[in-house]
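Engineer: attaching a predicted model along with its sequence, questions to come.
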Amino acid sequence: MTMLGTFLKPMHPEGWRFVGVFAAATVVLFLIWAPLGWLGVGLTVWCYYFFRDPKRSVPLTPGLVVSPADGVVSLIERAVPPQELGLGPAALTRVSVFMSVFNCHVNRLPAEGRITAVAYRPGKFLNASLDKASVDNERNALAIELVDGRQIAVVQIAGLVARRILCWAKPGQEMRRGERFGLIRFGSRLDVYLPDGVEPQVALGQTMIAGETVLARLDDTGPIWLARTE
């Protein structure tokens, strides 16, 4: 990687219009007062980095579950998956990854499989780090049938600042682990519901990288160092 590539990351197309608005506002601020203009420059750069979409090295070993988001593990607990997914009333292990406004917000599929359900539900915009955000906040939930027939769920949850959840995955679609499936703007959380009997291999407060950090292992599959970049 070049020095320039260290700082300049690809940007998701969803971000171009927002960067354009910030840049236009910056020009106006410079005309009003130069210090305000420099503040606008800083906000424009932040907007660019918010929508960054860097390449990731996705582990290839079968049976791995990777983080769907950049951020920090904020909750690990037993909880019932969203009822709209039809996964039943039994509690499963839920791992929550909280994204601040400084994290990359492109979401990636935690495991390879077929999308069996995509369900959007409107709701509140509470702090996404709170436990009750899983129930009360606006969310978009996906159920994924794994290659071995088990089910896993991933839920996009809006937060205090987030006002739009985007999801490109469709029911019936076959997707690979680490493949981009959505985006939330601007600060939020993703929940992963693991199959019964699967324990997470992460800890509270751990920093996660979407598509790269191994969140859990579905079975004892051996080494995990083989990866693809996308």
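Structural biologist: Received it, and whenever you're ready, just let me know what you need. The structure displayed is predicted, hence computed values, not measured ones. Numbers count the residues shown, from 1 in each chain.
Engineer: CA only for contacts and neighbour counts going forward, please
Structural biologist: Will do.
Engineer: quick one: the helices in this structure?
Structural biologist: Secondary structure of the chain by DSSP state H: the helices cover 3-7, 16-32, 34-50, 133-136.
Engineer: can I get those helices in a markdown table including distance to Ala91 and mean neighbour count?
Structural biologist: A markdown table is the format used below for the helices of the chain (distance: least, CA to CA, whole Å; neighbours: other CA atoms under 10 Å):
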| stretch | distance to Ala91 | mean neighbour count |
| --- | --- | --- |
| helix 3-7 | 42 | 8 |
| helix 16-32 | 40 | 15 |
| helix 34-50 | 34 | 18 |
| helix 133-136 | 14 | 18 |
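Engineer: adding another structure so you can compare the two:
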Amino acid sequence: MKPSRSILHLRKLTKPSLLKRSQPQPRTMKSPPRKQLLTIPPPRSPPKNPTPSQPPRLTGVMMSTLGPNENREAGAMSLLAPGGKTPVYATAMMGIATLCVAVFVHPLGHLVTLVGVLLLVLSTFLANFFRDPDRVIPRDEGVLVSSADGHVMFVVRERAIGRRPSKAETESGEMESDEHTGEWLAKALDAPLSFTTEQRWERVPAGEEGADDVWRIAVFMSPLDVHVNRAPLASTITHMEHRTGKGCRSGPFRPAFRKESEFNERVRTVFSANGKGGHRKGMDIEVTQISGALARTIVPWSQIGMDLRRGQRYGMIRLGSRVDTRAPAARFTPVVVGAEAKDEDFPKGEYVYAGKTILFSSSRSE
């Protein structure tokens, strides 16, 4: 006998799954999510002895191939030298705004467009002039690096034959006066290699070399070169002296590529070695920043008593200019070629880079 429909419907209602679904579920209040503290694991140190299957980790963003005697200067690359951002960005924004006026407002023929293009060209020139690239600094012992970018004008051996008079010597009338270079005392310093004041120099004839001679290397910087100057060695600045073109008075401004420009407006800086880099502590190097006929602005970023690393930036000269470096001839040998040598490989003189190119190598161990 078949079961009736009512009995079959009752069996379906009494199934465990249906009974479970039909039972009301108690409501529960959801608690807000608990805040979790973010923990950053400490950086893993690279293995001391990496194996071929486990290469050392690179720490840092900048990667380059450096030689055993090279060292990249600390800090990130500076795009523009101090004082360069305002003129570069201002002329660029003015050029863009002028072009927008020419395109969207009223062209006024092609005059406004021409002005905008000229402003952008000027901004590009200023950016090229104020550029301040990173440099790979040599780590060789006992060397002096270039303080400027440019062509080497000449390499000459000199000796001191005079100096600037003191105030008492000026009042006593012991000095002699030169029309173009100012007042001098016809006597060198007792210690010429201390460079405590500006001295008068002359070339040393062959066979008359002395213990107090110096090597002078002059580097000419054109308006297209980098104009940031760098320290030739790890040192402390002991003297800084500014002169305005003719002794202590204003005078002529000759083009920087002429040798006579050494008496233009200039800043003379004496670097005293701090004992690092293979140099005897207390040895002095003189670097003179000389302005040209176009550029008459020397911008020092350092001051007396400041410690500098080899190749560290310490100032700049705006537009075309020149930098002279004097080093004791008894301790150093020049390793670059000047234009005066008339070398076929370097007709304009060897091109050097500030903080990177070695100008002098040590001729004796310290």
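Structural biologist: Yep, that arrived. Bear in mind that the values here come from a model prediction, so they are computed numbers and not experimental data.
Engineer: before we move on, back to that, and the helices of structure 1: which comes nearest Pro59 of structure 1?
Structural biologist: Nearest of the helices of structure 1 to Pro59 of structure 1, taken as CA to CA: helix 3-7 at 21.9 Å.
Engineer: now for that closest one, which elements pack on it?
Structural biologist: Here helix 3-7 of structure 1 touches no other helix or strand, going by 3 or more CA pairs under 8 Å, 6 or more residues apart in numbering; DSSP states H and E.
Engineer: and that helix, how far out from the chain middle?
Structural biologist: The offset between the C-alpha centroid of helix 3-7 of structure 1 and the centroid of the whole chain comes to 24 Å, using CA atoms, centre = their mean, to the nearest Å.
Engineer: rewinding a little: CSV for the helices of structure 1, including distance to Gly86 of structure 1?
Structural biologist: Supplementary listing: the helices of structure 1 in CSV, determined by distance: least, CA to CA, whole Å:
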stretch, distance to Gly86 of structure 1
helix 3-7, 43
helix 16-32, 36
helix 34-50, 33
helix 133-136, 15
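Engineer: nearest to Met208 of structure 1, out of those?
Structural biologist: Ranking the helices of structure 1 by proximity to Met208 of structure 1 (CA to CA) places helix 34-50 first, at 16.3 Å.
Engineer: so what touches that closest one?
Structural biologist: 9, 11, 15, 18-19, 22-23, 25-31, 101-105, 186 (CA atoms under 8 Å, 6 or more residues apart in numbering).
Engineer: also stretch 296-303 of structure 2?
Structural biologist: Applying CA under 8 Å, 6+ apart, the contact partners of stretch 296-303 of structure 2 are 237, 240, 265-267, 289-291, 313-318.
Engineer: same question for stretch 142-155 of structure 1.
Structural biologist: By CA under 8 Å, 6+ apart, the list of residues contacting stretch 142-155 of structure 1 from outside reads 68, 81, 85, 87, 109-119, 139-141, 190-195.
Engineer: returning to that earlier point: quick one: closest of the helices of structure 1 to Leu92 of structure 1.
Structural biologist: With CA to CA as the yardstick, what comes closest out of the helices of structure 1 is helix 133-136 (13.7 Å).
Engineer: tally of neighbours for the closest residue to Asp220 of structure 1 other than its chain neighbours?
Structural biologist: Using CA to CA, 6 or more residues apart in numbering and skipping residues adjacent in sequence, the residue nearest Asp220 of structure 1 is Gly63, 7.9 Å away. Other residues near Gly63 of structure 1 number 19, with proximity taken as other CA atoms under 10 Å.
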